[in-house]
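Enquirer: Need a 3D model of the following:
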Amino acid sequence: MTASADSTSSSPAPANTPASAYDWLGGEAQVRALVDRFYDLMDLEPAYAGLRALHPSSLEGSRDKLFWFLCGWLGGPDYFIERFGHPRLRARHLPFRIGIAERDQWMACMRQAMQELAVDGELQQRLDGAFMNTADWMRNI
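Expert: The predicted model follows:
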């Protein structure tokens, strides 16, 4: 099972920290901006070519699915579940060869997107751990 981004840290959040990672990030518009920057980078940066090769020629469907998933995973609306039911992430990713290189490219791309969007440093750290746990769980080779 994967943990949501809200349950990844055992240290308490500061008193002024929003209740969810979704709110902390800035809500729906910022989740969309993060997803769009992630896929823009994947499409443009040669360092992510292996990861890009696992995706269809058009990234529109992938953008929407990651956006819908992340909204719920971060503690916001469960758009993905409303459309498709349980995410079953590992099962949905089994048709694709995902190893350490693909995991690391995914993580590097997401880290770059978070940095470029100036996501709060503490939130980046928490999300990085949660993303790594999930990305590593997706490996199937």
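
Enquirer: From now on I want contacts and neighbour counts done on CA atoms only, so please keep to that.
Expert: Will do.

Enquirer: Could I get the full set of helices for this structure?
Expert: 21-25, 28-44, 49-52, 60-73, 79-84, 89-93, 100-116, 121-137 (DSSP state H).

Enquirer: Kindly present these as JSON lines, with separate columns for mean neighbour count.
Expert: As requested, these are exported to JSON lines (neighbours: other C-alpha atoms under 10 Å):
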{"stretch": "helix 21-25", "mean neighbour count": "20"}
{"stretch": "helix 28-44", "mean neighbour count": "18"}
{"stretch": "helix 49-52", "mean neighbour count": "17"}
{"stretch": "helix 60-73", "mean neighbour count": "18"}
{"stretch": "helix 79-84", "mean neighbour count": "14"}
{"stretch": "helix 89-93", "mean neighbour count": "13"}
{"stretch": "helix 100-116", "mean neighbour count": "18"}
{"stretch": "helix 121-137", "mean neighbour count": "17"}
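
Enquirer: ok, Ala113 touching Met42?
Expert: No. Counting by C-alpha atoms under 8 Å, Ala113 stays clear of Met42, with 9.8 Å between them.

Enquirer: how many other residues sit next to Arg88?
Expert: 11 (other C-alpha atoms under 10 Å).

Enquirer: another one to check against the first:
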Amino acid sequence: MTTPGSVYEAIGGMPTFRKIVSGFYAQVPDDDILGPMYPEDDMAGAEERLAWFLSQYWGGPPLFNENRGAPRMRLRHAKFPIDMAAHDRWLELMKNSLDQIDEETLPQAYRQMIWQHMNQLAGMLINKAP
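Expert: Coordinates of the predicted model:
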């Protein structure tokens, strides 16, 4: 069930969130900071979970909760050393991904909302001092 009038609906639902997430994950394996944090044998699983999380957050079906339980993002990421460099790189790769999506699919107002959320999320996950 989606939330009527949600960002999820406005930008085309799961296909758009999959584009955002797949663009991000296409960059991760070769990244010197983020690559080592992701298990090679579960890259597809990590990609799926992020698509579920983002789409659910923006009014899509509760796939993350149905498949993984409550997001608890800080707890789920506690085992990874996330410092300011990782924060910055995550945002860099995410911005690269967002920039690959045309404005017709992802209009500027929604792009800015999603980008602001990405910044908040990345900041919340920092768990290691410089």
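
Enquirer: Now check Pro62 of structure 2 against structure 1: what is it aligned to?
Expert: Pro62 of structure 2 maps onto Asp78 of structure 1 when the alignment is built from TM-score structural alignment.

Enquirer: excluding its backbone neighbours, what's nearest that match?
Expert: In space, and not counting its chain neighbours, Asp78 of structure 1 is closest to Gly72: 4.3 Å by C-alpha to C-alpha, 6 or more residues apart in numbering.

Enquirer: what sits against the residue sitting nearest the centre point of structure 2?
Expert: By C-alpha atoms, centre = their mean, structure 2 has its centre lying nearest to Leu50, at 5.0 Å. Applying C-alpha atoms under 8 Å, 6 or more residues apart in numbering to Leu50 of structure 2 gives the contacts Val21.

Enquirer: From Ile20 of structure 2, how far out is it?
Expert: According to C-alpha to C-alpha, to the nearest Å, Leu50 of structure 2 and Ile20 of structure 2 sit 10 Å apart.

Enquirer: Phe131 of structure 1 and Cys109 touch, don't they?
Expert: No. Assessed by C-alpha under 8 Å, Phe131 of structure 1 is found out of contact with Cys109, at 11.4 Å.

Enquirer: What lies in contact with stretch 29-48 of structure 1?
Expert: Contacts for stretch 29-48 of structure 1 (C-alpha under 8 Å, 6+ apart): 22, 25, 49, 51-52, 59, 63, 66-67, 70-71, 105-106, 109-110, 112-114, 117.

Enquirer: do stretch 91-102 of structure 1 as well
Expert: Residues from elsewhere that reach stretch 91-102 of structure 1 (C-alpha under 8 Å, 6+ apart): Gly50, Leu51, Leu54, Asp136, Met138, Arg139, Asn140, Ile141.

Enquirer: aligned partner of Gly50 of structure 1 in structure 2?
Expert: By TM-score structural alignment, Gly50 of structure 1 lines up with Ile33.

Enquirer: no, scratch that, I was asking about Asp128 of structure 1
Expert: Per TM-score structural alignment, Asp128 of structure 1 is aligned with Trp115.

Enquirer: Over to Ala21 of structure 1?
Expert: With TM-score structural alignment as the criterion, Ala21 of structure 1 matches Val7.

Enquirer: Quick check: end-to-end length of stretch 50-64 of structure 2?
Expert: Distance between the boundary residues of stretch 50-64 of structure 2 (C-alpha to C-alpha) amounts to 8 Å.

Enquirer: how far is that stretch from where the chain is centred?
Expert: Here the centre of stretch 50-64 of structure 2 is set off from its chain's centre by 10 Å, with C-alpha atoms, centre = their mean, to the nearest Å.

Enquirer: and if you look at stretch 132-140 of structure 1?
Expert: Taking mean C-alpha positions (C-alpha atoms, centre = their mean), stretch 132-140 of structure 1 and its chain are 11 Å apart.
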